[in-house]
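1. Provided below for reference: sequence and predicted model.
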Amino acid sequence: MRRYVKKGSILLIITFIATLLNACTAVNQYSNASQAGKKEFKVGMVIYNAEDTFIGYLRDMVAYYIELYEEEAGVQIELEVLDSANSEELQNNQIDHFIKEGYDVILANTVDRADASMIIDKAQRAKIDTIFFNREPVPQDMKKWDRIYYVGTSAEEAGRMQGEILVETINNGLALDKNKDGKIQYVMIEGEHGHQDAILRTYHCIKVLEENGLKMENLGTDSGSWLKNEGKAMMETWLEEFGDDIEIVLSNNDDMALGAIEALKEYGYFNGEQWMPVIGVDGVDEALEAIENGTMIGTILNDYDEQAKCIVYKLYQCIGVNDLEIDISTEEKDNYFWVKHKKVTKENVDTVKKHTSILKK
């Protein structure tokens, strides 16, 4: 049973109670030895911003898989999810709350990846296993302690796949060079200034395009902070400045791309002859629908289902449950789980949509 309660900023408390089995809980090399024989556990999750659609998907899938495997594991888990509302100070206070209340495992989606060092130091002193996800701590921080883990995807891979989608679409007949100047004029909506994923997605997307002989001209690049409303505002500004000179919109995530599409519609695009190609990242439901109706040419599926399973797989190991048959396809290497992306276009969107709709039932 799930309970969602507001407390200050958004506070989500998700409690699952399952029938306890008689099987003994084994302790593995990763778990705190003091957890031997425990049957009830408290897990705390912090997310950087609940307004991020993808993070909402990932949060819900983690909750789902915890509940799914509780009975088989023979334990009871209380999962408390706190929204950090993009505030480092608030997130640090939330981590302090988990430590003070004696939580067994922390799941952390950091506001700032550089702030992971402080979280790791606190977790190590309290001897609380910590699984970071979606926002990768810097490598030197990951090496601080052997009970720190990361689950995520390669930002470089996502960027390269965005570029590949555009190259493949051009090879299949898409004419982008409307003004016939031999260059493709583009705008790029980035996630956050200085954010590693934003930098890598942008760089490798354009690199792939140039490697394939396309001459790219940047008309505008700015941060939309991963949010739809900011993507829309940015696109409105560019449309006022550049108008139909823009030949393609590239975005570091789907929410911002969808915001750009809203602005384009208000300026008369997609309602007649005017059309603008848009590419995003994440594979959220609204983006899949946009691909179906032709307002996006593609996105990159950021596999939240596989990431959630990897998080829960490692979570159960951290509390000493080693024998669960959780079907993950991602190998753990040096405390990292790197989940693969998948390109989504008109050709395969139906298959992807069927898969993701099953997950949400």
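-> The structure has been received and is ready for your questions. Residues are numbered from 1 along each chain as shown.
2. hey, let's count contacts and neighbours off CA atoms from now on
-> OK.
3. Show me the helices in the stretch 201-350 of the chain, by range?
-> 228-242, 254-266, 285-293, 304-318, 349-359 (DSSP state H, counting those that start in this stretch).
4. got the ones you listed as a markdown table, with mean neighbour count columns?
-> As requested, the helices of the stretch 201-350 of the chain are arranged in a markdown table below (neighbours: other C-alpha atoms under 10 Å):
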| stretch | mean neighbour count |
| --- | --- |
| helix 228-242 | 19 |
| helix 254-266 | 24 |
| helix 285-293 | 19 |
| helix 304-318 | 23 |
| helix 349-359 | 14 |
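5. mind putting those helices in TSV, distance to residue 79 included?
-> Formatted as TSV, the entries for the helices of the stretch 201-350 of the chain read as follows, by distance: least, C-alpha to C-alpha, whole Å:
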stretch	distance to residue 79
helix 228-242	28
helix 254-266	27
helix 285-293	25
helix 304-318	11
helix 349-359	20
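6. In addition, the following structure is provided for comparison:
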Amino acid sequence: MKKRKVLAAVLVFGISIQVLASCTAEEQTGIARAQVGVACYNQSDIFISELLDCFEEKLNQLEKGSFEATVTVRDGAGSQRIQNDQVKELVDAGCNVLCVNLVDRADPSEIIDIARENDIPIIFFNREPVAEDMMQWDKLYYVGADAKQSGVMQGELAADAIETEPQIDRNKDGKIQYVVLEGEPGHQDAIIRTENAVDTLRGKGVELEKLSYGIANWNQAQAENRMLQMIGQHQNQIELVLANNDAMALGAIDAYKKLNRTESALPVFFGIDGTKEGLEAIKEKKMAGTVYNDKEGQAEAMAKLTEALVSGSGLSDIEFENEKYIYLPYSKVTFENVEDYIEKE
């Protein structure tokens, strides 16, 4: 028994020396090493996938001798329970920064508790937690954009198109018959985008008649199915499609393509995000416009914040709103300026 205790003590001592040597070596080299654990709500979301690609690129650009980063991505597949478990695994694997794209923006408490217990800062991105939750700890940050601005800009794009192209009102009744493709039921960004797009159109004097709406969970295939149902109900009455993101706008376009509808029978389509496919659809005049969600800017902000949190310097140089928030502005994309955005990809 004594031998076992002595052996165990020697092993523990040896491990302690190893860890100490490793820490000392890191201090001597002066390299800040970020082990970034990314938990996203659903990696099949095209915008999220493109944003994460940008994030890794921006981290690579920051690696200049004094900073190194490795990134591990986990897909929550739409389940908050799964995402909570994945965050635990990322922490156990040694991650020292967490970047979290919440499945349920109203339910971050377990993830916050895990991070706080292990003193690991969290950068929430794209899906903004409730303000009260962001106040739970001083090492919680958010990088994203203002959902209201995206809705207003989508409404402005649609109003401008209706003003310059009177043929959009195909039945010439002085009203625009429209449908909406929304993200998730009850999701804050979906509600805000829809309400502000419609309110902006009305505020610009456009008379509207809402025919229907469909929940498509930000997904192109689901949007195609919802659009097919709405076309079945309303046939050629639909003159305008407002989609909460580009993927759903593209799904609506797919529905009309499947039905072999002629161009004269097509409504105008507007999205939000400015994904690669969305931009190409505008270039090909399949989609009238989108609101560009600055993934490059968001990725750069996340990367710089990661570096500052790990290195312990540079945090004061970052511009926050209320010491926690970094918002990147949206911008409007039409056929006239789409090439400028395609060049950025």
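-> Nice, thanks for sending it over. Because the structure is predicted, anything quoted here is derived from the model rather than measured.
7. so where do the strands sit in the stretch 51-200 of the second structure?
-> Secondary structure of the stretch 51-200 of the second structure, counting by DSSP state E, counting those that start in this stretch: strands at 67-75, 97-100, 122-125, 140-144, 176-182.
8. Aligned counterpart of residue 288 of the first structure in the second structure, please.
-> Per TM-score structural alignment, the equivalent position to residue 288 of the first structure in the second structure is residue 279.
9. Then residue 50 of the first structure?
-> Alignment note (TM-score structural alignment): residue 50 of the first structure maps to residue 43 of the second structure.
10. Would you confirm that its match contacts residue 73?
-> No: here residue 43 of the second structure does not reach residue 73: they are 9.1 Å apart, not a contact under C-alpha atoms under 8 Å.
11. And residue 100 of the first structure? What does it align with in the second structure?
-> Residue 100 of the first structure maps onto residue 92 in the second structure, by TM-score structural alignment.
12. cool, and residue 176 of the first structure?
-> Taking TM-score structural alignment for the superposition, residue 176 of the first structure sits opposite residue 168 in the second structure.
13. residues contacting that match?
-> Residue 168 of the second structure makes contact with 162, 176, 239-240, 267-268, according to C-alpha atoms under 8 Å, 6 or more residues apart in numbering.
14. closest to residue 314 of the second structure out of the strands of the stretch 51-200 of the second structure?
-> Nearest of the strands of the stretch 51-200 of the second structure to residue 314 of the second structure, taken as C-alpha to C-alpha: strand 67-75 at 12.7 Å.
15. okay, the closest one sits on what stretch of the first structure?
-> The aligned range for strand 67-75 of the second structure is 75-83, by TM-score structural alignment.
16. Stretch 188-206 of the second structure now?
-> The alignment of stretch 188-206 of the second structure onto the first structure (TM-score structural alignment) covers residues 196-214.
17. Check the offset of the matching stretch from the chain's centre.
-> For stretch 196-214 of the first structure, the separation from the chain centroid amounts to 19 Å (computed by C-alpha atoms, centre = their mean, to the nearest Å).
18. Nearest the middle, which residue of the second structure would you pick?
-> residue 126 (3.8 Å; C-alpha atoms, centre = their mean).
19. which one in the first structure is aligned with that residue?
-> By TM-score structural alignment, residue 126 of the second structure lines up with residue 134 in the first structure.
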